[in-house]
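Participant: With the input below, show me the fold.
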Amino acid sequence: MASVDSPRGEPRSQEQRKREALERLASDNDVWVATADATGEPCLVPLAFWWDGESVWLATRDTNPTGRNLVASGRVRLSFGPTRDVVLVHGTARMLTREELPAAVGDSFAAKDGWDPREDHPSYVFFQVAPQVLQAWGTVPELAGRTLMRDGKWLV
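Facilitator: Predicted coordinates for the structure are as follows:
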């Protein structure tokens, strides 16, 4: 991953941030997943993920708070990378059981993460997260122009 700022300390272009955000989605192993229940109680957990070029795929138990929250609201925020080079995704999630999951998705998830939830506890389900907003920034000078996707469409 490139440095957060240019050699002269200037903010990266939106094009560069998009390119690096896509690299992070393709190469990172884990993501911070933030959800909330109906009362607003937050839940933040790290999960393994797989990026298929359009969606982020997560696997978790439908019995834990994250799974229950995703089923109930379908709303999620994902945070990739360190705090000084963050990619923040606001997305909508839909649940798929292991029987509904396309085999190619399960195989790709397992190959990337070295773990196959389909072979783990029966309460594991998959969530397909469609990004609605994607932001990428490193330092304060990059806050302007940090939104690279809105309403599921790239702005750059």
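Participant: CA atoms for contacts and neighbours, from now on please.
Facilitator: Will do.
Participant: Distance check, residue 83 against residue 136.
Facilitator: Distance of residue 83 to residue 136, computed by C-alpha to C-alpha, to the nearest Å: 11 Å.
Participant: Look at these two and report which has more neighbours.
Facilitator: Neighbour totals were compared for residue 83 and residue 136, and residue 136 leads with 25 against 11 (other C-alpha atoms under 10 Å).
Participant: Mind listing residues that contact stretch 55-74?
Facilitator: For stretch 55-74, the external contacting residues (C-alpha atoms under 8 Å, 6 or more residues apart in numbering) are 34-38, 43-45, 47-51, 76, 92-95, 109, 117, 123-131.
Participant: Would you mind listing the buried residues in that stretch?
Facilitator: Neighbour-count burial for stretch 55-74 flags 55-62, 65-70, 74 (criterion: 16 or more other C-alpha atoms under 10 Å).
Participant: Also stretch 126-143?
Facilitator: By 16+ other C-alpha under 10 Å, the buried positions in stretch 126-143 come out as 126-131, 133-139, 142.
Participant: same check, this time on stretch 18-27
Facilitator: Buried residues in stretch 18-27, counted by 16+ other C-alpha under 10 Å: 18, 20, 21, 24, 25, 26.
Participant: Selection in PyMOL covering whichever of the contacts of stretch 55-74 are buried, please.
Facilitator: In PyMOL, this line selects whichever of the contacts of stretch 55-74 come out buried by 16+ other C-alpha under 10 Å:
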select buried, resi 34+35+36+48+49+50+51+76+92+93+95+109+117+124+125+126+127+128+129+130+131
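Participant: Alongside the first, I'd like the structure of this one:
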Amino acid sequence: MTTEAEAEATSAPTATSAPTPTPTPHPGPRTREERVADTLARLEADVDLWVASRGHLVPLSFLWDGAAVLISTPRDSRTGRALRADSRVRLALGPTRDVVMIDGTAEAVDLADLPAGTGDAFAAKTGFDPRELATSYQYFLVRPRRVQAWREADELEGRTLMRDGTWLP
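Facilitator: Coordinates of the predicted model:
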């Protein structure tokens, strides 16, 4: 006969066992308004995104100001050089089942030319302050031209939320 303590000990998960994940039911496609709201919330709350330029993809921290995305990378890095040579850029946020894709143009900017407090806001949001480093960093303002967002195949239709820099109705 097994005691209650022995039963608990034998049924307790071990350090090497992991619980079996339970699939989350898909609630169905979101409306355009829900997708725009979710996209704007992600731009406000997320800290990191993926930046692609000329076939090179890197994760960078960012600041969204309501109209543009501010990123920073070492001035002489491959990404910095690529963005100065060709301003076309694609940004990606979120996991594969909650994607936000932003196509835009990156403008190299000096922090001094941005509104007061922008550097502090970038550092506060990202927990990273390029101004404190010995390496010279370049800031880029990415102005979205096209924004797409989707979670599942049922949201592929209507995934374009912004076209030519204007949010769609």
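Participant: what range in structure 1 does the helix ranked longest in structure 2 sit on?
Facilitator: Longest helix of structure 2, by residue count under DSSP state H: helix 32-45. Aligned by TM-score structural alignment, helix 32-45 of structure 2 falls on residues 14-27 of structure 1.
Participant: just stretch 65-75 of structure 2 next, same as before
Facilitator: Stretch 65-75 of structure 2 lines up with residues 52-62 of structure 1 when matched by TM-score structural alignment.
Participant: compared with structure 2, how much does the helix or strand harbouring residue 60 of structure 1 deviate?
Facilitator: In the assignment (DSSP states H and E), residue 60 of structure 1 maps to strand 56-61. When structure 2 is overlaid, strand 56-61 of structure 1 sits 0.4 Å from its aligned residues on average, using mean C-alpha distance after the TM-score superposition for structure 1.
Participant: burial measure for residue 147 of structure 1, as a count.
Facilitator: 20.
Participant: Quick one: map it onto structure 2.
Facilitator: Match for residue 147 of structure 1 (TM-score structural alignment): residue 160.
Participant: Longest strand in structure 2, please.
Facilitator: strand 137-150 (DSSP state E).
Participant: and it, how far from structure 1 on average?
Facilitator: For strand 137-150 of structure 2, the mean deviation from structure 1 after alignment is 0.4 Å (mean C-alpha distance after the TM-score superposition for structure 1).
Participant: corresponding residues in structure 1 for that strand?
Facilitator: Strand 137-150 of structure 2 corresponds to residues 124-137 in structure 1, going by TM-score structural alignment.
Participant: ranges for the strands of structure 1?
Facilitator: Taking DSSP E to define them, one finds strands in structure 1 at 30-36, 42-51, 56-61, 75-80, 86-96, 124-137, 147-150, 153-154.
Participant: could I get those as CSV with distance to residue 105 of structure 1?
Facilitator: Listed next are the strands of structure 1 as CSV, based on distance: least, C-alpha to C-alpha, whole Å:
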stretch, distance to residue 105 of structure 1
strand 30-36, 17
strand 42-51, 9
strand 56-61, 8
strand 75-80, 19
strand 86-96, 11
strand 124-137, 10
strand 147-150, 24
strand 153-154, 23
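Participant: between these, which one is nearest to residue 5 of structure 1?
Facilitator: strand 124-137 (9.7 Å; C-alpha to C-alpha).
Participant: Can you tell me which helices and strands the closest one packs against?
Facilitator: If contacts are counted by 3 or more C-alpha pairs under 8 Å, 6 or more residues apart in numbering; DSSP states H and E, strand 124-137 of structure 1 sits against helix 14-27, strand 56-61, strand 86-96, strand 147-150.
Participant: The first one: average distance to aligned residues in structure 2?
Facilitator: Relative to the matching residues in structure 2, helix 14-27 of structure 1 has an average distance of 0.4 Å after the fit, by mean C-alpha distance after the TM-score superposition for structure 1.
Participant: Kindly report the same for the third one.
Facilitator: Its aligned residues in structure 2 lie a mean 0.5 Å from strand 86-96 of structure 1 after superposition (mean C-alpha distance after the TM-score superposition for structure 1).
Participant: Now do that strand and helix 14-27, the angle between them.
Facilitator: Taking axes from the mean of the first three to the mean of the last three C-alpha atoms, to 10 degrees, one finds strand 86-96 of structure 1 and helix 14-27 inclined to each other by 50 degrees.
Participant: Which residue range of structure 2 does strand 86-96 of structure 1 align onto?
Facilitator: The alignment of strand 86-96 of structure 1 onto structure 2 (TM-score structural alignment) spans residues 99-109.
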